[in-house]
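1. pasting the structure only:
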């Protein structure tokens, strides 16, 4: 009787997860394997090619533009991931102190940019930072001494795109942190306050340890998203010098869709896949270990 019950439970579980497994195999596993296979050929984007084995990978490690793209991608990650997480937590702490409709309005204001499509974000910030008419050029001129075409000036380009990305995506982080903060029982704060804990001690001894799992999750999500950065960099670099500001996904796009080098583009994509998987697992494990201390 017990054995038949277990078989029925396994059958039910398999039926429930079968659609997900099918979709996962068709939309992720199969394309990943095909990408890996394509990386060992000199095939165009569409059509068959000859096997070149590890020739693409040898070329990759000697490719100056690939090294530039890796550097720019890493630089962009440094510019955005930690500031995005820190700003999101700070905003969430402030919003969480509000009550009623005020909290809802403020939270909606911070989340609103996140629902905007990237094309709208591009047009909005291109106007704000326009060299002649942009309102952001006034503070730039005040502090820097002159107006700057930020999207055509290489040292300014990635930091400014990073700033725009933080403004655009931070609302999602705020929502995750708000959810984490609401899971902390107010009774814990009341008990600590009765023992004489000040606001900083409440945060450092209670809020920070209890919010750490959410922080690790947000940091991991941001790392993955920023390693795959493409839209903003591509749009803001249109018409300018794209090679000095090239990132990895943009390089894949150029090799695949503009130069019809499907095999080499798949090689770059494989390298990016391995990089994202390795760094994501490493960061999450480090953050989880830090939270367990």
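-> Nice, I can see it. As the structure is a prediction and not an experimental result, all values here were calculated from the model. Residues are numbered from 1 along each chain as shown.

2. rest of the way, CA atoms for contacts and neighbours
-> Fine.

3. how about the helices of the stretch 101-250 of the chain, start to end?
-> 118-128, 137-144, 154-182, 186-194, 199-202, 208-227, 231-236, 248-253 (DSSP state H, counting those that start in this stretch).

4. Check the offset of stretch 272-281 from the chain's centre.
-> Offset of stretch 272-281 from its chain centre (C-alpha atoms, centre = their mean, to the nearest Å): 13 Å.

5. Same check on stretch 128-147?
-> Remark: stretch 128-147 is offset 28 Å from the chain centroid, using C-alpha atoms, centre = their mean.

6. okay, how far is it across it, tip to tip?
-> 13 Å (C-alpha to C-alpha, to the nearest Å).

7. what residues does that stretch touch?
-> Under the criterion C-alpha atoms under 8 Å, 6 or more residues apart in numbering, residues 127, 148-150 lie in contact with stretch 128-147.

8. Those in strands, which ones?
-> Among the contacts of stretch 128-147, no member is found in strands (DSSP state E).

9. Return the residues in contact with the residue nearest the centre of the chain.
-> In the chain, the residue lying closest to the centroid (C-alpha atoms, centre = their mean) is residue 225, at 1.9 Å. Under the criterion of C-alpha under 8 Å, 6+ apart, residue 225 has no neighbours.

10. just to revisit the earlier point, by neighbours, which of the contacts of stretch 128-147 wins?
-> residue 150 (21 neighbours; other C-alpha atoms under 10 Å).

11. right, and that one touches residue 161 too?
-> No - in this structure, residue 150 is not within contact of residue 161 by C-alpha atoms under 8 Å, at 9.4 Å.

12. ok so, going back, could you point out which of the helices of the stretch 101-250 of the chain sits nearest residue 82?
-> Of all these, it is helix 208-227 that lies closest to residue 82, at 7.3 Å by C-alpha to C-alpha.

13. orientation of the closest one relative to helix 154-182 in degrees?
-> Helix 208-227 and helix 154-182 are oriented at 140 degrees to each other (axes from the mean of the first three to the mean of the last three C-alpha atoms, to 10 degrees).

14. let's bring in a second model and compare:
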């Protein structure tokens, strides 16, 4: 028995070892290095002097960090819950289709998700263009009949980028929700119909509770992704007031690659990393606990 156990441990080590090694080299060790770097005044490349908590005090008191924090929080508010709700509604509608119709409609919604951010930016930059953009047809009535640059007007910038982000990323969420909806047996709905349960009652008492784990997963994925927002905001803000629409990852990029302040950039990255871990774990645990009640 002892020999068999040793063989099992050896087999497990052979199977798990490569993953643990790669994970340690590509994630754990760089994370430790980043934390150590955050306590120095090092440039982007090269060593620096130990400054203890000075970088953290400086970053937390920096006006631009506060602006980046609130812009990121605002973007998360505009995208995470709306994206989840819209994806759920579309998934429920697509799930009612049959055969090739369902596959075609699902492909249409999923197609934007596989596009690179540069293509998404160029496409929507053309759509919202002030001179010939198709979106100006809907913008003019709200701007006194005049066209408006949605990416150069500060109040409209974040909602515009949030809308583009939802359009771009909801395909994956729809796929997850459809996978969850397909696990629900049609017999449950048939039994509910025999009890004269309407669509809203079926949704609130059957569909919503049974796909709650999928909803928790989608919300958690969206929260982590949107806290790390960079590409869309950076591209749409080129040529405009970037400091007014800066996000946390942009702030890190600015410190590291534009100002050559590697230690402070690492400090901001550690703060963002801690924020993502705490918020995502807290949200997941709260939502899971709610689903178990």
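-> Right, received. Where do you want to start? Source: prediction; values computed, not measured.

15. TM-score for this pair?
-> Once superposed, the chains reach a TM-score of 0.98 (TM-score structural alignment, normalised by the length of structure 1), with 292 aligned residues with a C-alpha RMSD of 0.8 Å.

16. of all the helices of the stretch 101-250 of structure 1, which gets the most neighbours per residue?
-> With neighbours defined as mean count of other C-alpha atoms under 10 Å, those peak in mean count at helix 248-253, which reaches a mean of 22.

17. That helix - contacts with which helices or strands?
-> Counting contacts by 3 or more C-alpha pairs under 8 Å, 6 or more residues apart in numbering; DSSP states H and E, helix 248-253 of structure 1 is packed against helix 64-96, helix 262-292.

18. hmm, 6 Å instead?
-> Contacting helix 248-253 of structure 1 under the criterion 3 or more C-alpha pairs under 6 Å, 6 or more residues apart in numbering; DSSP states H and E is no other helix or strand.

19. can you list the residues that contact it?
-> Identification of contacts with helix 248-253 of structure 1 by C-alpha atoms under 6 Å, 6 or more residues apart in numbering yields 69, 230, 265.

20. again, only this time at 10 Å
-> 65-74, 227-231, 233-234, 242-243, 254-262, 264-269, 271-272 (C-alpha atoms under 10 Å, 6 or more residues apart in numbering).

21. Produce a PyMOL select command limited to the buried residues of those residues.
-> Remark: buried members of these, expressed as a PyMOL selection using 16 or more other C-alpha atoms under 10 Å:
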select buried, resi 65+66+67+68+69+70+71+72+73+74+227+228+229+230+233+234+242+255+256+260+261+262+264+265+266+267+268+269+271+272
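
22. Please work out which residues of structure 1 line up with stretch 5-18 of structure 2.
-> The alignment of stretch 5-18 of structure 2 onto structure 1 (TM-score structural alignment) spans residues 6-19.

23. can you tell me the mean distance of that stretch from structure 2 after alignment?
-> Stretch 6-19 of structure 1: mean distance to aligned residues in structure 2 after superposition is 1.3 Å, counting by mean C-alpha distance after the TM-score superposition for structure 1.

24. And the contacts of that stretch?
-> Stretch 6-19 of structure 1 has contacts (C-alpha under 10 Å, 6+ apart) with 2-5, 21, 24-25.

25. Just send the residues you listed back as CSV, with neighbour count, secondary structure and distance to residue 201 of structure 1 too.
-> Below are the contacts of stretch 6-19 of structure 1 laid out as CSV (neighbours: other C-alpha atoms under 10 Å; DSSP: H, G, I helix; E, B strand; the rest coil; distance: C-alpha to C-alpha, whole Å):
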residue, neighbour count, secondary structure, distance to residue 201 of structure 1
2, 7, helix, 53
3, 8, helix, 54
4, 9, helix, 56
5, 10, helix, 52
21, 12, helix, 47
24, 12, helix, 46
25, 13, helix, 49
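
26. Quickly name whichever of those residues is closest to residue 46 of structure 1.
-> residue 25 (21.8 Å).

27. Enumerate every residue touching that closest one.
-> So residue 25 of structure 1 contacts 19, 31-32 (C-alpha under 10 Å, 6+ apart).

28. Same question for residue 285 of structure 2.
-> By C-alpha under 10 Å, 6+ apart, the contact list for residue 285 of structure 2 reads 216, 279, 291.

29. Quick check: the gap between residue 192 of structure 1 and residue 80 of structure 1.
-> Applying C-alpha to C-alpha to residue 192 of structure 1 and residue 80 of structure 1 gives a distance of 34 Å.

30. what's the answer for residue 108 of structure 1, then?
-> 22 Å.

31. sorry, back to before: now do the shared contacts for residue 150 and residue 161 of structure 1.
-> Here residue 150 of structure 1 and residue 161 have residue 236 as joint contacts, going by C-alpha under 10 Å, 6+ apart.

32. Which residue in structure 1 occupies the aligned position of residue 68 of structure 2?
-> Under TM-score structural alignment, residue 68 of structure 2 pairs with residue 69 in structure 1.

33. Tell me the spacing between the residue nearest to that match when sequence neighbours are not counted and residue 210 of structure 1.
-> Using C-alpha to C-alpha, 6 or more residues apart in numbering and skipping residues adjacent in sequence, the residue nearest residue 69 of structure 1 is residue 247, 4.2 Å away. As judged by C-alpha to C-alpha, residue 247 of structure 1 and residue 210 of structure 1 stand 36 Å apart.

34. Check residue 83 of structure 1 too.
-> Between residue 83 of structure 1 and residue 210 of structure 1 the distance is 20 Å, computed by C-alpha to C-alpha.

35. same check, this time on residue 104 of structure 1
-> Per C-alpha to C-alpha, residue 104 of structure 1 is found 24 Å from residue 210 of structure 1.
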